[in-house]
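Asker: give me a model of this one.
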Amino acid sequence: MEKDLVVAGQNEASDQVWEPPNPQLEKIPSHVSRDAPSAFERPSEDEYFPEGGRAAWLALLGCFCAWMTAFGLMNTVGTFQAYLETHQLSAYSPAEVGWIFGLYLFFAYCCGVQAGPIFDAIGPRVLTVVGSILISASMLLLGVCHKYYHFIIVFGILGGVGTSLLSTVAIGTIGHYFNVRRGFATGLASCAGSLGGVFFPLMLSSLFASAGFAWATRTLGFIFIFLLIIANILVRSRLSTKPFSRTNILPDLRILKDKTFLILCIALFLIEWGLFMGLSYLISFALDAGIKPALSYQLLSILNAGSFFGRWAPGLLADKIGRFNTMILMISQCLITTLALWLPAATTSDLATKKGLLIAFALLFGFASGSNITLAPVCAGQLCKTENYGKYFATCYTIMGIGTLVGIPIGGEILARGGGNYVGLIVFGGTCYAAGLVFFIWARVRVVGWGLRKANIF
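Answerer: Below you'll find the predicted structure:
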């Protein structure tokens, strides 16, 4: 047996997760079915996690490539939205254009409720192939779109479903190889999304001007194909697949009876509203403020550069001080940067001050928000057995997807009702972060209480 194998349930960090100090919390609530996986069940003692080794790191590299494609595209949404609002879809309001990207995010998250159980049942192979075809086709076809419904189908549906399948594979596969180091491994792989979020907007903004929209999106599609070939070769499941049956691939909504998990989902729902106010409207805000297009488009790359470190460092920290504890710290920073930097940028009339505030906001908000997506499934994994990890994070992502479906259009409607003034939109985003923070603290307190001792690492 390899030296670096870790037995779930016998490791100190794992014990801290699965044995809350309050003995009352170890009992399964009476309203939860005994057949339903619960936050209060221990993982079986024979669950082993390599925590490293050749197979684990190669799988992680494959997940890195899949994540660069899926979350790289998600982090580039603001670039596409700002361009379409002033070109192909200039006749439509920001709220109407926002529905395209809200629909994309909805499918990117919500298809996971089906993809997660399929992953648990048959492994990553089929999901990786289908997701690769859909997201690559989306980018190759996007260049010929010119009507509103074209963008709905090609970007919103094809791109969204492809993103969902690939992200499910990446998150689920990492969860099979890592337990104690899961936060670090997930953060490391998710840095790919930030790298894509830095490189893709810069590439697209340059190609939009030099080669046109069609060839810009085709070039992105060719990059996706290259990355996904690597992902299809390297991504492998560690656990044996279950016998294929209809019940194995159906979502199990009984897990929502777990109140702690439900509270976590509500928290993440609210956080997504706050997150995508910044990701989707930052470029449009800068352009409307009179900042030159070159810098305006670069703001999203600056944000994703900050997010690169915000995905890796909090992931490493989360394995030391607790995943929920780390998320609470990062959500607090998102709230502070939104109200202390972006809001003043919307109220000042001095252009130089506005530029400085926006650059600072993009960098600091990017760092803080980097963990909003990547640590979400890790927190969900705190509340379930490894064999049910796919169902838990997929259900969690589905609820987050419902928030993103309406979140961006709501932001556009707030903007329209405010006569183009962004103050209301920014305050709305900050309020969502504040409410999400309250629910996240509530979920943590339900499991380990208010204490900050080592025994309360969670």
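
Asker: alpha carbons only for contacts and neighbour counts from here, please
Answerer: Noted.

Asker: and the next element down the chain from the helix or strand where residue 201 lies?
Answerer: Per DSSP states H and E: residue 201 is located in helix 182-210. Using DSSP H and E, the helix or strand that follows helix 182-210 in sequence is helix 213-234.

Asker: tell me which residues of that next one come out buried.
Answerer: Buried residues in helix 213-234, counted by 16 or more other Cα atoms under 10 Å: 213-221, 224-225, 227-232, 234.

Asker: look up how far residue 283 lies from residue 304.
Answerer: 13 Å (Cα to Cα, to the nearest Å).

Asker: helices of the stretch 351-458 of the chain, residue ranges please.
Answerer: Ranges of helices within the stretch 351-458 of the chain are 351-381, 389-417, 423-448, based on DSSP state H, counting those that start in this stretch.

Asker: quickly compare the ones you listed and say which is most buried.
Answerer: helix 389-417 (a mean of 25; mean count of other Cα atoms under 10 Å).

Asker: tell me which other helices or strands it touches.
Answerer: The helices and strands touching helix 389-417, judged by 3 or more Cα pairs under 8 Å, 6 or more residues apart in numbering; DSSP states H and E, are helix 94-110, helix 112-122, helix 160-177, helix 259-288, helix 351-381, helix 423-448.

Asker: which residues touch the closest residue to residue 116 other than its chain neighbours?
Answerer: Of all residues not flanking residue 116 in the chain, residue 390 sits nearest, at 4.2 Å (Cα to Cα, 6 or more residues apart in numbering). Contacts here follow Cα atoms under 8 Å, 6 or more residues apart in numbering; on that basis residue 390 touches 115, 116, 117, 119, 120, 168, 172.

Asker: picking that back up, in JSON lines, list the helices of the stretch 351-458 of the chain along with distance to residue 83.
Answerer: Formatted as JSON lines, these follow (distance: least, Cα to Cα, whole Å):
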{"stretch": "helix 351-381", "distance to residue 83": "19"}
{"stretch": "helix 389-417", "distance to residue 83": "15"}
{"stretch": "helix 423-448", "distance to residue 83": "20"}
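
Asker: want to put them side by side, so please do this one too:
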Amino acid sequence: MSEKSITERRPSDSETDTESCQLKQYEGGREAWLTVAGSALVYYASFGIMNSFGFFQNYYTVVFLKDTPATTIAFCGTLQMFLMNSLAAVSGALCDRYGVKWLYLGSGFGTIFALMLLSFVQAGQFWSIFLIQGMLLGFTIAFGIQPAITVVGQHFNARRSLAMGVVSTGAALGGIGFPLMLEKLVPTVGFANAVRLAALKIGICYSLALCMSKSKPQGQDGRRAALIDFRGFLDIRYTILCAGTFFAILGLWIPSYYIKTYANVVFPGNSISEYFLCIMNACSIVGGSLGGFLADRVGRLNFLWPMGLLGGFLCLFLWLLGDTIGILVGFVGLYGFAASNINALPASAVGQITPDGSLGARIGAFYSVIAVASLVGTPIGGALITDKDTKDGYRWLIVFSEYLN
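Answerer: All right, here's what the predicted structure looks like:
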């Protein structure tokens, strides 16, 4: 028999069973779920400090940068998100090629270094905050977040949405823990020491993640994934998913940035708006876990688009038309549930249509396009505020978020 005929023959049943067993060894198991826990810790640390920007924005506007426009300060937060997503193609492919260990080391040390620099910034130094918190922090976080979700995708197939949903709960918990920590510490120990303690907390999370996480080896052919892989856009499913997610992300973060300010304008003297971010992130925990579980059963795309519609309807009927603080609290909770799925499910949907060896590079390329939406969406919404001191002044901001969701 010639060499060509050997290489072109159909695999036998025994070979197929062997390949199936090799795939199953990465479908769950102790190592896989430890990796999920490690990724959740990275999400807790990274998204925790990023999702705390609502606290930073309020503190900068009132105390630290009171002469700087709020929309200018908000750009620091959206720049973090932009850099995180735009570097996703590179960091995801590096994870495919080298695993997560060195990426976690670099991201962890870089994030701690950025926060230590931030703790020495003096009041009124906007450009220092822009360079440190906007650029440096966004850059270093990018090399932790994308590998964290990529390595989980390497360990799961059938239950990938559930696993990624569990990881996303780390982001939600961080979005609760870090703002509460900063709210309590800044008045007692000062801004600088509070930020340094946050850096210590992040260091502990990354150290544990390093011990718990394990990357899946490269495919059987031994070939390394391309560093940047945009070939996914040749697949119409990938392209449509990317376009839909792009428009959803344009309006996705607007409520988390502006809902507290809106509540204080419309319901002055209320005592609950300071907990809105915590409520939203707490409901994201339920949304990320339950949504991932359901998406694995009804289909990831079949669950994703109803969550987008739900987010839009909530903005219209509860935020725009709501006339009591209780309705606004309900909006915050329900929107947190929907937004967690809009944010988490696209990655698992991409994994469903991606060759295993290119998972990190394809997810990364996907989010490098989404990065533009995360950069410009919230500032565009802020520019639509016609009067920051009246309810009607926020009308077009809410409409913008509603239609894009």
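
Asker: what TM-score do we get after superposing?
Answerer: Laid over one another, the chains give 0.88 as their TM-score (TM-score structural alignment, normalised by the length of the second structure), with 382 aligned residues with a Cα RMSD of 2.2 Å.

Asker: rewinding a little: out of the contacts of residue 390 of the first structure, which is most surrounded?
Answerer: residue 168 (34 neighbours; other Cα atoms under 10 Å).

Asker: counterpart of it over in the second structure?
Answerer: With TM-score structural alignment as the criterion, residue 168 of the first structure lines up with residue 146 in the second structure.

Asker: likewise for residue 262 of the first structure?
Answerer: Aligned counterpart of residue 262 of the first structure in the second structure: residue 239 (TM-score structural alignment).

Asker: give me the number of residues near its match?
Answerer: Burial measure for residue 239 of the second structure: 14 neighbouring residues, criterion other Cα under 10 Å.

Asker: in this structure it contacts residue 233, no?
Answerer: Yes. Using Cα atoms under 8 Å, residue 239 of the second structure makes contact with residue 233 at a distance of 5.1 Å.

Asker: of all the helices and strands packed on helix 389-417 of the first structure, which one is nearest residue 193 of the first structure?
Answerer: Comparing these against residue 193 of the first structure with Cα to Cα, the closest turns out to be helix 351-381 (9.5 Å).

Asker: helices or strands up against that closest one?
Answerer: Other elements packing on helix 351-381 of the first structure under the criterion 3+ Cα pairs under 8 Å, 6+ apart are helix 182-210, helix 259-288, helix 293-321, helix 323-337, helix 343-347, helix 389-417.

Asker: which one of these lies closest to residue 436 of the first structure?
Answerer: Closest to residue 436 of the first structure of those, according to Cα to Cα: helix 259-288, at 4.3 Å.

Asker: by how much does the closest one deviate from the second structure on average?
Answerer: Helix 259-288 of the first structure, aligned to the second structure and superposed, deviates on average by 1.5 Å (mean Cα distance after the TM-score superposition for the first structure).

Asker: buried set for that helix?
Answerer: Going by neighbour count (16+ other Cα under 10 Å), the buried part of helix 259-288 of the first structure is 259-287.

Asker: what's the answer for stretch 297-304 of the second structure, then?
Answerer: 300, 301, 303, 304.

Asker: make JSON lines out of those residues and add distance to residue 108 of the second structure.
Answerer: As requested, these are arranged in JSON lines below (distance: Cα to Cα, whole Å):
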{"residue": "300", "distance to residue 108 of the second structure": "31"}
{"residue": "301", "distance to residue 108 of the second structure": "33"}
{"residue": "303", "distance to residue 108 of the second structure": "34"}
{"residue": "304", "distance to residue 108 of the second structure": "31"}
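
Asker: return the member of those residues nearest to residue 339 of the second structure.
Answerer: residue 304 (10.1 Å).

Asker: give the helix, strand or coil label for residue 27 of the second structure.
Answerer: coil (DSSP: H, G, I helix; E, B strand; the rest coil).

Asker: and it, what pairs with it in the first structure?
Answerer: So, by TM-score structural alignment, residue 27 of the second structure is matched to residue 51.

Asker: so who does the nearest residue to that match once chain neighbours are set aside touch?
Answerer: Taking Cα to Cα, 6+ apart, and ignoring the residues beside it in sequence, residue 51 of the first structure has residue 178 as its nearest neighbour in space, at 4.7 Å. Going by Cα under 8 Å, 6+ apart, residue 178 of the first structure touches 49, 50, 51, 52, 185.
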